[in-house]
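Chemist: need coordinates for the below:
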Amino acid sequence: MPESKPLVISAPEPRSLDLIFTSEKLAQLRDRYEIVETSAAQVAQLDDTMLAHARYILGQPPLSSRTLTQLSSLRAVLNVESNLLDNMPYDEVFRRGIHVLTTGAAFALPVAEIGLGFALDLLRGITPADTRFADVTEQWGGDGNAQAKLLTGADVGIIGFGDLGRALTRVLAGFRCNTQVHDPWIAPSILRDHQVMPATLETVLGQSDVVFVVAAVTTDNRGFLGAEAFAQMRKGAAFILLSRADVVDFDAMLDAVAAGHIVAATDVFPQEPLPADHRARTLPGLLRSAHRAGALDVAFKQMGDMVLEDMDLMDRNLPPMRCKRAERETAARMRSRPVDKN
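Modeler: This next block holds a predicted model:
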């Protein structure tokens, strides 16, 4: 198959090229590369010659060992879903020198900002104070602040310290919080370099006014925050879930909120959309967001910029630097469920 331009297989589900590229950047993509658009399920069915000439895959479709053998020119899989998927033999991918890259960092700042909003809302009772006006039960002045707390100077705990955890520390910087972080995959000196203190999970849970959960789901931590974890938290503390619902025992979290032990906010749920009769919909003390924390157009378009920049570097036989590279030791341990809606 003669080619005048490098070939890119495009299967960015659930994204689309129009979503992740501005019109200008999409024109650049099409000008520099030959784009073959298909579905993730159909990638392995493409013509053998086409597979042999593909330099990049945009998306993370299922790839078997046989298909990898056919993809003899492949340099990188560019995941624009944000979660590394358990749908390829990573050991073989790495052995072949193929990069697996994710643009998930584009979501870090938008999610961190809404996390800050959740924290202020929970600590100051903003949403409950607003809804009281509807039934004329609002409490004026100090009467409405019986449970209110300042975020400034508060004890904050962060569970997980990837791109999102680091973005959180930046947006919290002006509040001069006492921040402790638990992440067993991060060296303590790196945490200190980010002006946070390494801590055990028990310390983060038991000594924080606000706990942010930003850990990815892995084979090691599914449901690791359960009833015992919530019981360790300070009474009245705020628990903010920003990563994936599978890292918590969701019913145990709701039980802790229902008992009045904690207040909580979540952008993610064990089933999305949430069933109409799910108790989380009406539970007092729970602030709800429909998995929308990172879904801003500016974040989607940043993904396209990251992809173009890294493809340009790799075209010049340089390592990719904008996207996050999957690591040989941890890629196959990721277990976040794929998103099915932008």
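Chemist: from here on, just use CA atoms for contacts and neighbour counts.
Modeler: Will do.
Chemist: what are the boundaries of the strands in the chain?
Modeler: Secondary structure of the chain (DSSP state E): strands at 7-10, 34-37, 54-58, 76-79, 99-102, 155-159, 178-182, 197-198, 210-213, 237-241, 262-266, 286-288, 324-325.
Chemist: ok, residues contacting the third one?
Modeler: Meaning strand 54-58. Contact with strand 54-58 is made by 6-12, 71-80, as judged by C-alpha atoms under 8 Å, 6 or more residues apart in numbering.
Chemist: one more pass at 10 Å, please.
Modeler: Strand 54-58 is contacted from outside by 6-13, 17, 33-37, 40, 43, 70-80, 98-101, 307, 311, 314-315, using C-alpha atoms under 10 Å, 6 or more residues apart in numbering.
Chemist: another sequence for comparison is provided below:
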Amino acid sequence: MPHVLAAGDLFVTPSLFIDAIKARTGPEAEVSFSELTLPWPIEPFGPVGSVNEASGDPTALIGALAGAEVAVTQMAPFTAEVFESSPDLRLISVCRGGPVNVDLDAATRAGVIVSFAPGRNAVAAAEFAVGLMLTAMRRVVIADADLKKGTWRGDYYTYDNAGSELDGATVGLIGYGAIGRIVARILRAFGSTVVTFDPYASAEAIAADGVELVELEDLLRRSSVVSLHARLTAETHHLLNAENLSLLPVGAVLVNSARGDLLDYAPLPELLSSGRLGALALDVYDVEPPSADWPLFAAPNVVLSPHLAGATKQTAERAANIVADDIAAYLRGDRPRYVANPDVWNVLSERFGS
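Modeler: Okay, here's the model as predicted:
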């Protein structure tokens, strides 16, 4: 009887995983389950051993994995130590756009398939990014805080201080994956001209969406609003920095709801005080949470949220459903749809004649 560990958290709970898997395997399936609940998001994720953006203790995870052939999680820290101590494990399904909390090399050495869930939060993150744009461009957060303190900001209706519209604006999207593409669709409905920088995207496919593919410098020069939607890699670390941010038109709005280290945060206070940046909206940070003396807390025209872009009930349900499909496929002897280390699947399928 296959045993599945549902290592959930307070967002994608163990019960969401288990119910989704049972719905796909049916009541007659001989599958047993155990649960582990991790402290995220009440406690922030972070590096754990050899992995990033993880939550929980590897020792506790090792104990929970005893006898498990399959594990499903969002945040559990699957380090090299975990693989060395879990000989029965054959599949990990991670309900995220990439399995950053899994030591993929160690998984491959151990013969463990790793699957993941691209696009699970694309709609939520895209809607949130557009919401940040509007909030920053129209000073919603600042006006709300002032009004609650008894200050009526009539000066925001003066010409010099009035906000701007998305209709007719050129918006630059850095990254044109699942999230960027939805953002582009929403913006075009607003009447925006959308340009994007993505070295891995197809110019023909982007053109079919009514979006123009451009170089990064061109995007920064042309865009009154810039929004980040790229994956964080060694190549994209500090993709936006003091040098290229100086190319922005005066008063531009910058939004980052992707990953903190895509953006060099050090030059942002000066860019805001000089007016090069008219407003800044952030959902992610180079250190999460930021320290109490973080300079941007005191900077003008800044909108901040605590890494909430993907936080919808639909995201949690969608994430559980995507990985449940892959687990059900594996239990039938079929290849999971989204596999990060396909060589392991090839070896196992040959061994078992799948």
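Chemist: what TM-score do we get after superposing?
Modeler: Put the two chains on top of each other and the TM-score (TM-score structural alignment, normalised by the length of the first structure) is 0.78; 316 aligned residues with a C-alpha RMSD of 3.4 Å.
Chemist: which among the contacts of strand 54-58 of the first structure count as buried?
Modeler: If you count burial by 16 or more other C-alpha atoms under 10 Å, the buried members of the contacts of strand 54-58 of the first structure come out as 7-13, 17, 33-36, 40, 43, 70-71, 73-80, 98-101, 307, 311, 314.
Chemist: still on that earlier bit, deepest of the strands of the first structure, which one?
Modeler: The highest average neighbour count among the strands of the first structure, using mean count of other C-alpha atoms under 10 Å, belongs to strand 210-213 at a mean of 28.
Chemist: same for it, what does it pack against?
Modeler: helix 108-124, strand 155-159, helix 163-172, strand 178-182, helix 201-206, strand 237-241, strand 262-266 (3 or more C-alpha pairs under 10 Å, 6 or more residues apart in numbering; DSSP states H and E).
Chemist: the second structure: matching residues for the fifth one?
Modeler: Yep, that's helix 201-206 of the first structure we're talking about. Using TM-score structural alignment, the residues of the second structure aligned to helix 201-206 of the first structure are 216-221.
Chemist: check the second one too.
Modeler: Correspondence between strand 155-159 of the first structure and the second structure is established over residues 170-174, with TM-score structural alignment as the criterion.
Chemist: ok, back up a step: now the helices and strands packed on strand 210-213 of the first structure as a markdown table including distance to Arg132 of the first structure?
Modeler: Converted to a markdown table, these look like this (distance: least, C-alpha to C-alpha, whole Å):
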| stretch | distance to Arg132 of the first structure |
| --- | --- |
| helix 108-124 | 14 |
| strand 155-159 | 28 |
| helix 163-172 | 29 |
| strand 178-182 | 32 |
| helix 201-206 | 31 |
| strand 237-241 | 21 |
| strand 262-266 | 18 |
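Chemist: so which of these is nearest Arg292 of the first structure?
Modeler: helix 108-124 (8.6 Å; C-alpha to C-alpha).
Chemist: mean shift between the closest one and the second structure?
Modeler: Relative to the matching residues in the second structure, helix 108-124 of the first structure has an average distance of 1.5 Å after the fit, by mean C-alpha distance after the TM-score superposition for the first structure.
Chemist: adding distance to Gly117 of the first structure, write the strands of the first structure out as a markdown table.
Modeler: Shown next, in a markdown table, are these (distance: least, C-alpha to C-alpha, whole Å):
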| stretch | distance to Gly117 of the first structure |
| --- | --- |
| strand 7-10 | 36 |
| strand 34-37 | 39 |
| strand 54-58 | 33 |
| strand 76-79 | 29 |
| strand 99-102 | 26 |
| strand 155-159 | 14 |
| strand 178-182 | 17 |
| strand 197-198 | 23 |
| strand 210-213 | 12 |
| strand 237-241 | 10 |
| strand 262-266 | 10 |
| strand 286-288 | 11 |
| strand 324-325 | 27 |
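Chemist: what's the closest of those strands to Glu24 of the first structure?
Modeler: Closest to Glu24 of the first structure of the strands of the first structure is strand 34-37 (C-alpha to C-alpha; 15.8 Å).
Chemist: quick check: closest non-adjacent residue to the residue nearest to the spatial centre of the second structure.
Modeler: Closest to where the C-alpha atoms of the second structure average out (C-alpha atoms, centre = their mean) is Ala258, at 5.6 Å. Nearest non-adjacent residue to Ala258 of the second structure, counting by C-alpha to C-alpha, 6 or more residues apart in numbering: His229, 5.3 Å away.
Chemist: what residues of the match of helix 201-206 of the first structure count as buried?
Modeler: For stretch 216-221 of the second structure, by 16+ other C-alpha under 10 Å, it's Leu216, Asp218, Leu219, Leu220, Arg221.
Chemist: stretch 52-68 of the first structure too?
Modeler: 52-63, 67-68.
Chemist: once you drop chain neighbours, what's closest to the counterpart of Asn178 of the first structure in the second structure?
Modeler: Under the alignment (TM-score structural alignment), Asn178 of the first structure pairs with Thr193 in the second structure. In space, and not counting its chain neighbours, Thr193 of the second structure is closest to Thr170: 4.6 Å by C-alpha to C-alpha, 6+ apart.
Chemist: give the contact list for Leu241 of the first structure.
Modeler: Shown in contact with Leu241 of the first structure (C-alpha under 10 Å, 6+ apart): 115, 118, 159, 211-215, 247-248, 264-269.
Chemist: that one maps to what in the second structure?
Modeler: Using TM-score structural alignment, Leu241 of the first structure sits opposite Asn256 in the second structure.
Chemist: could you do Ala293 of the first structure as well?
Modeler: Checking with TM-score structural alignment, Ala293 of the first structure has Ala309 as its match.
Chemist: please list all residues in contact with that match.
Modeler: Here Ala309 of the second structure is in contact with 121-129, 131-132, 257-258, 283-284 (C-alpha under 10 Å, 6+ apart).
Chemist: now, the most widely separated pair of those residues?
Modeler: Once C-alpha to C-alpha is applied, the contacts of Ala309 of the second structure give Val123 and Val284 as the farthest pair, at 17.4 Å.
Chemist: so those two - more neighbours on which side?
Modeler: For Val123 of the second structure and Val284, the more surrounded residue by other C-alpha atoms under 10 Å is Val284, and the numbers stand at 24 against 21.
Chemist: returning to that earlier point: what about burial for the contacts of Ala309 of the second structure, which qualify?
Modeler: Buried among the contacts of Ala309 of the second structure (16+ other C-alpha under 10 Å): 121-129, 132, 257-258, 283-284.
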